[in-house]
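*Asks:* generate coordinates for the sequence data below:
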Amino acid sequence: MDYRKEILFDEDFYDVTDFISKHPGGTVIEYYTEKGEDSTLVIQQLHKRSKEKVKVMMSALKRRPASDSEFGLNTAVLQRNRSLTEDFTKLHLELEKEGYFEPSSVQAILRCMETLFLFGIGNIALKSENTTFTFIGILLFSVAHTRCAYLAHELGHYSNTGNCRIDRILHSIFYGLGFGLSASRWRDTHSRHHAMPQRLNHDVDLDTMPILAFNAKVVKNSKDGKGFMVQNQAFLFFIDTFLVGFVWKFLLEPKYVLKRKVYLDMGSMFGHYYMSYHIGFWNWLFITWIASILVLGHYTLSHTFMPVTTEPKHFVEYAFLHTADSEHAPWCDWVMGYLNYQIEHHLFPTIPNFRLPYIKHRVKALAEKHNLPYIQYSYLEAWRKMFTNLYQVSTELKQR
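*Replies:* Prediction:
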């Protein structure tokens, strides 16, 4: 039989069998060919900056009307999902009308200048033969790497300048030069994370074995869960973050860009190591370690201690049930690059991050209306929950 793959979009089924291999966003589209999945809102939000291009692509696909019986959901869930979609779309249109999706040229320039300034001052300090200045230089370079990662995150969502082509080029340059990583691979893996956060076998951010296990369900073999690294992950976390970064830098990222021949990423990554050579191996090592702790550590505060799922969820439910906000305060906004507004970011990934604090009350109101939790922790409490979760997962795996 000729098995065709379809996605549900705006209550029509679209045949994507031959389109999957051509999808610019990679294989994430296959997630939505499964029973009970609806791609409407994820396409709307992740492709906000290229909606006209999406319309052209969708119009070229064969489509057919979808009946309620084909949705793979019972009547109560289907009605709830439609109500949630209606209210979320209403909020989306309101925010769009009020200009929240519009990037700020001032913010875009300041973010880039801040990163370059930190790198420049750090480089001057590292050139000093004074031990104190060298230490300051390492700290400044580490912070610059972290700010570069946050800027790259913004560029990867095309919300810095709002021009997809410009943001894509800047993403490759800043992420490659500043962090030594591939922007193309980031967009590929990060889109899958945004599609279904904390969904087993779908969210690539859960794939951290054999170094870390944020949930016992990601460990398929009980023997792997009893390994030294996983059993001591709560105590080795600050070493584990470096190891994860090391695997990315020297294995996964080079393999990805070489296989796909992403030349701009290659050149930028090469430039990172050329500059690293001139600041010295040990300086580079400490900078990479500190930056990995800051970047990966802050990532873990948003998802890792939240429950995982194997069942289809509404796009809005993923944000409220499987992500959490950290402290809403100006100092935390800067330290975490506005990723402390993780719920808001997952609902509206193309809103420039500096605007997220201004929509939190409306997002919270949406959660209250639909009896969904709006989870927020203080900065220190989020760190405590993350470490507690690591320890509890290790204990659970030990008892298997």
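*Asks:* CA only for contacts and neighbour counts going forward, please
*Replies:* Will do.
*Asks:* in which helix or strand would I find the residue most central in space within the chain?
*Replies:* Residue closest to the average C-alpha location in the chain (C-alpha atoms, centre = their mean): His190, at 4.6 Å. His190 is part of helix 183-195, with elements assigned from DSSP states H and E.
*Asks:* quick check: next helix or strand after that helix?
*Replies:* Past helix 183-195, the next helix or strand by DSSP H and E is helix 228-231.
*Asks:* what is that following helix packed up against?
*Replies:* For helix 228-231, the elements it packs on are helix 379-398, judged by 3 or more C-alpha pairs under 8 Å, 6 or more residues apart in numbering; DSSP states H and E.
*Asks:* returning to what we had before: next up, the contacts around the residue nearest to the centre of the chain.
*Replies:* By C-alpha atoms under 8 Å, 6 or more residues apart in numbering, the contact list for His190 reads Val204.
*Asks:* now it: how far from Ser184?
*Replies:* The gap separating His190 from Ser184 is 10 Å, by C-alpha to C-alpha, to the nearest Å.
*Asks:* try Gln399
*Replies:* Look at Gln399 and Ser184: by C-alpha to C-alpha, they are 40 Å apart.
*Asks:* what ranges do the helices span in the stretch 301-400 of the chain?
*Replies:* Ranges of helices in the stretch 301-400 of the chain, per DSSP state H, counting those that start in this stretch, are 315-322, 330-335, 342-347, 360-369, 379-398.
*Asks:* please give the structure of this sequence too, so both can be compared:
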Amino acid sequence: MVGAKLRPFLIGSLESTPPPRMPVRWGLTSNPEADPTRPPADPSDAPSKNAAVDLTTRDYRELRRELWAEGAFEPEPIFYMLKQLVVFAFFGAALLALRPSVCSTLLSVVARFIGLERVLDLAANSHTAGPLATWQILLSAALLALSLQQAAFIGHDTLHNGVFCRPRGQGLSRSLLAQLNAGLLLGISCEMWLCEHNLHHAYTLRPGEDPQFRYFPLWLQSVKEIPLWLAELPSARTRPILRAFVWRCVQLLTRVQHITIAPMAMLIGRYNFLLISWVFAFSRRKWLDVSFMAAHLCWFAIWLAVLLPSTRERLLFVAVHYACVGVLHVQLLLSHLCTQQFSADEEATLGVFRFQLATTRNIATNAWDSWFHGGLEKQIEHHLFPQLPRHRLHAVAPRVKALATKHGVPYMEEDFSAAMLLCAHNLARLSIELATVNPAA
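*Replies:* Alright, predicted model coming up:
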């Protein structure tokens, strides 16, 4: 039953998803595999009492039908082939940054092949022995982080069934590509991601229900979370002193949440992601995930042992590399952080289009930096049409924006720095509100 309710999301495997505590309402997203001309089969597709919501939802579904008819949900294989080459290119560049002699050897091979002896001499003279320079370690750590970040985007799109043409689903190619990028390169559990991300799309920012945006006791995102936070405390009847002490600690943490949000996401986001992946994979007996994550640890350990001779260099590399990968977690946060939160009943009164635009934020990019965000910059379009391939998001955005303008729905889009400042301002305001809450009341 749960799988049937979630199937329109078509994000991936459903068997590992736990039963939701709140209902999933049909039609929260696009289902390009379904017949767009078929009449609604679910009661929640029936007209609601809110005429404005009905009109907005009708136009949204009409846009979905148009995109389906235009073939917009069909990916371009060459796009993802090039993106995969970018992943390998960054990986190779990170390797060469630590081993200039390898670059020299490759240059020698090319020189011999094309008969350029002068280039061969240059390659021979470029080899220098000695300890690694700090800049080499920093450069390699950043380049490897870029490789893993771009691999994460491909893994995300693959598990959304947005990379391969129909028939989509649990195919071998899809599984291998996802495990290559998410499991082997990034080192996370695909099944864990599917489980959490299914629910994230189903209950975007619903207080206490969206597993990817529960940050007690670090960051308060909405006043609607305060009752849930209070419920996490020890009982006021049996342990009032402990309850007051814990709440005071929570208030101290959130007092500086507008300052800690970015550095903590960068510094601990990567470690946390790896930890919950291993816990999930072992607890759910996802042995395929375990094998690919173990392979990730193997190649990363070999990288550290072979390419970095001293303990100091290894520690520096790991710290910088994981912090750079942590930028990905900041990108993920900005897509939804400090937007509105709604209960299940409130979601139903809004309709899917208004709900997704109220809980999601786009990041304004240029032609030269959109690659860095990997589709996260068009999060509104992604949440409206989760299976839409990444390279179609920018083309669809003007049509979504026009629909929002037509119905007077705010379309949130900020550049990266402005979004960070906006989130910091809202987090600071929320921390002040939390400081006034009496846990004994």
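*Asks:* comparing Gln399 and Ser184 of structure 1, which residue is more hemmed in?
*Replies:* Between Gln399 of structure 1 and Ser184, counted using other C-alpha atoms under 10 Å, Ser184 has the larger neighbour count: 22 against 9.
*Asks:* could you check which residue of structure 2 pairs with that one?
*Replies:* For Ser184 of structure 1, the aligned position in structure 2 is occupied by Glu191, per TM-score structural alignment.
*Asks:* was I right to think that match contacts Ser16?
*Replies:* Yes: assessed by C-alpha atoms under 8 Å, Glu191 of structure 2 is found in contact with Ser16 at 7.1 Å.
*Asks:* residue range for the lengthiest helix in structure 1 in structure 2?
*Replies:* Looking across structure 1 with DSSP state H, the single longest helix is helix 131-156. Alignment of helix 131-156 of structure 1 against structure 2: residues 134-159, by TM-score structural alignment.
*Asks:* once aligned to structure 1, how far is that stretch on average?
*Replies:* The superposed stretch 134-159 of structure 2 is, by mean C-alpha distance after the TM-score superposition for structure 1, a mean 1.4 Å from where its aligned residues fall in structure 1.
*Asks:* in that stretch, what's buried?
*Replies:* 136-159 (16 or more other C-alpha atoms under 10 Å).
*Asks:* need the contact partners of stretch 132-149 of structure 2.
*Replies:* Against stretch 132-149 of structure 2 from outside (C-alpha under 8 Å, 6+ apart): 86-91, 93-98, 181, 185-186, 308, 313, 316-318, 320-322, 324-325, 328.
*Asks:* separate out the buried members of those residues.
*Replies:* The neighbour count (16+ other C-alpha under 10 Å) marks 86-91, 93-98, 181, 185-186, 308, 313, 317-318, 320-322, 324-325, 328 as buried among those.
*Asks:* Tyr411 of structure 2 pairs with which position in structure 1?
*Replies:* Checking TM-score structural alignment: Tyr411 of structure 2 goes with Tyr374.
*Asks:* count of neighbours near its match?
*Replies:* Number of residues near Tyr374 of structure 1 (other C-alpha under 10 Å) recorded here: 19.
*Asks:* looking at structure 1, name the residue matched to Ala69 of structure 2.
*Replies:* Per TM-score structural alignment, Ala69 of structure 2 is aligned with Lys97.
*Asks:* counterpart of Asp240 of structure 1 over in structure 2?
*Replies:* Aligned partner of Asp240 of structure 1 by TM-score structural alignment: Met264.
*Asks:* remind me which helix or strand that match belongs to.
*Replies:* Per DSSP H and E: helix 257-283 holds Met264 of structure 2.
*Asks:* what residues sit buried inside that helix?
*Replies:* Within helix 257-283 of structure 2, the residues scored as buried using 16+ other C-alpha under 10 Å are 257-258, 260-262, 264-267, 269-270, 273, 277-278, 280-281.
*Asks:* now, the most widely separated pair of the residues you listed?
*Replies:* In these, two members sit farther apart than any others by C-alpha to C-alpha. They are His258 and Ala281, at 32.8 Å.
*Asks:* before we move on, back to that, and the match of Ala69 of structure 2, how close does it get to His328 of structure 1?
*Replies:* Using C-alpha to C-alpha, Lys97 of structure 1 is found at 25 Å from His328 of structure 1.
*Asks:* which one of these two has more residues nearby?
*Replies:* Using other C-alpha under 10 Å as the criterion, Lys97 of structure 1 and His328 rank with His328 on top: 17 against 11.
*Asks:* quick one: stretch 146-160 of structure 2 to chain centroid distance?
*Replies:* In terms of C-alpha atoms, centre = their mean, to the nearest Å, the centre of stretch 146-160 of structure 2 is found 9 Å from the chain centre.
*Asks:* got it, and stretch 142-159 of structure 2?
*Replies:* Computed by C-alpha atoms, centre = their mean, the chain-centroid distance of stretch 142-159 of structure 2 equals 10 Å.
*Asks:* same question, stretch 75-90 of structure 1
*Replies:* Its chain's C-alpha centre and that of stretch 75-90 of structure 1 lie 25 Å apart, by C-alpha atoms, centre = their mean.
*Asks:* what of stretch 159-173 of structure 2?
*Replies:* Computed by C-alpha atoms, centre = their mean, the separation of stretch 159-173 of structure 2 from the middle of its chain amounts to 19 Å.
*Asks:* contact partners of that stretch?
*Replies:* Under C-alpha under 8 Å, 6+ apart, the answer for stretch 159-173 of structure 2 is 10-13, 73-77, 80, 157-158, 174, 178, 194, 386-390.
*Asks:* in that stretch, what's buried?
*Replies:* Result for stretch 159-173 of structure 2 [16+ other C-alpha under 10 Å]: buried residues 159-164, 169.
*Asks:* on that earlier part again, isn't the match of Tyr411 of structure 2 up against Leu366?
*Replies:* No: between Tyr374 of structure 1 and Leu366 there is no contact under C-alpha under 8 Å: 9.4 Å.
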